[in-house]
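Enquirer: make a model of this:
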Amino acid sequence: MSGDLTHIGPDGRARMVDVSDKAVTAREAVAQGVVHMSAGTLKLALSRDTKKGDPLAVAELAGIMAAKKTSDLIPLCHPLPLTGVKVEISQHTKETALVVTARAKTSGQTGVEMEALTAVSAACLTLYDMLKAVDKAMVIGGIELVEKTGGKSGDYRKADI
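Expert: The predicted structure follows:
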């Protein structure tokens, strides 16, 4: 692993990385996060019927919208022509929680990891917002990149998935 930070110039100042010489390749990233909640809150979320509407559908849409706005939210992140974003929310198999998974795709000169991570973050926050009236003790965590393909640095897959 390189110790060089590409967003910091030799003078120590922040900079946007110049990707103009990089090849255009198909790139894809998958990220996940978890929202832990009480059993009652989970049951309500899975019913997809709250006073605010379907929390899963709204959160999935929020994740897609956030992926499209990533470069507006994250300094030095390149705006990308996304070719696909999919956000899915499912019940955790072992815990009282919902798992948010986002897959982002592009054909470009830089990766889509930040778009996938931003989608997960926004979807998790939206779940919290949709359900906070019944459970303010929810915990958002485990937001991480689980897979990426394409680009100069090669493919990555989290070891324990």
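Enquirer: only C-alpha atoms for contact and neighbour calcs from this point on.
Expert: OK.
Enquirer: which residues in the protein form strands?
Expert: Counting by DSSP state E, residue ranges of the strands within the chain are 25-36, 82-91, 97-108, 139-149, 156-157.
Enquirer: could you also give me the structure for this second sequence? I'd like to compare it with the first:
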Amino acid sequence: MSSFSHVNASGEANMVDVSGKAVTTREARAEAYVYMSESAIELIQRGDHHKGDIFGVSRVAGIQGAKRTSDLIPLCHPLMLSKVAVDLELQAAKKRVRIEAFCKLDGKTGVEMEALTAASVTALTLFDMCKAVDPAMRIEGLRVLEKLGGKTGHWHAGGEQQP
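Expert: Predicted coordinates for the structure are as follows:
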């Protein structure tokens, strides 16, 4: 097993030096789920939630979250993202909303943290907008689905490296 990249030889936290790394196209996808009551699902389905377009607001919040990741997560590099997309899918039969976030850039470090932050902030915003209807909602399943670029190449949640 390799050592942690954010810990120096003395065991102190530090920001990784990426100056010697090659610029490559890097992408990452992450997901999260917000489980909620039937009444909250129905409001979303009908599109008459009193707070308006909750998916639209949540999507924009997730995009903003990705852009602000280095302000939120210590030791993350500020990145010039070229693409951030957030998709929300109402899965009424499972009483949940699936969130998938995608981030992309040409750079020296990956965008997994930005994709995770986008999915997280989207889920938190959705929770905030629906909590009056269902304060017992749950946010679950936050994970990286896939990453591309850099020396490790293509990785996906199945665990196999791709050439």
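Enquirer: what's the TM-score here?
Expert: The TM-score (TM-score structural alignment, normalised by the length of the first structure) is 0.95; 159 aligned residues with a Cα RMSD of 1.3 Å.
Enquirer: hmm, back to that, I'd like the strands of the first structure as TSV, with distance to residue 58 of the first structure appended.
Expert: Conversion of the strands of the first structure to TSV gives the following (distance: least, Cα to Cα, whole Å):
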stretch	distance to residue 58 of the first structure
strand 25-36	15
strand 82-91	11
strand 97-108	13
strand 139-149	17
strand 156-157	29
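Enquirer: just tell me which of those ends up closest to residue 17 of the first structure.
Expert: When those are ranked by proximity to residue 17 of the first structure, the top entry is strand 97-108, at 14.1 Å, counting by Cα to Cα.
Enquirer: the closest one packs against which elements?
Expert: For strand 97-108 of the first structure, the packing partners by 3 or more Cα pairs under 8 Å, 6 or more residues apart in numbering; DSSP states H and E come out as strand 25-36, strand 82-91, helix 113-131.
Enquirer: turn those into a markdown table, including distance to residue 105 of the first structure.
Expert: As requested, these are arranged in a markdown table below (distance: least, Cα to Cα, whole Å):
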| stretch | distance to residue 105 of the first structure |
| --- | --- |
| strand 25-36 | 4 |
| strand 82-91 | 5 |
| helix 113-131 | 9 |
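Enquirer: residue 70 of the first structure: which of these is closest?
Expert: With Cα to Cα, the closest approach to residue 70 of the first structure among these belongs to helix 113-131: 5.7 Å.
Enquirer: what does the closest one rub up against?
Expert: 28-35, 41, 45, 52, 55-56, 58-68, 70, 77, 85, 87, 100-104, 136, 138, 140, 143-145, 148 (Cα atoms under 8 Å, 6 or more residues apart in numbering).
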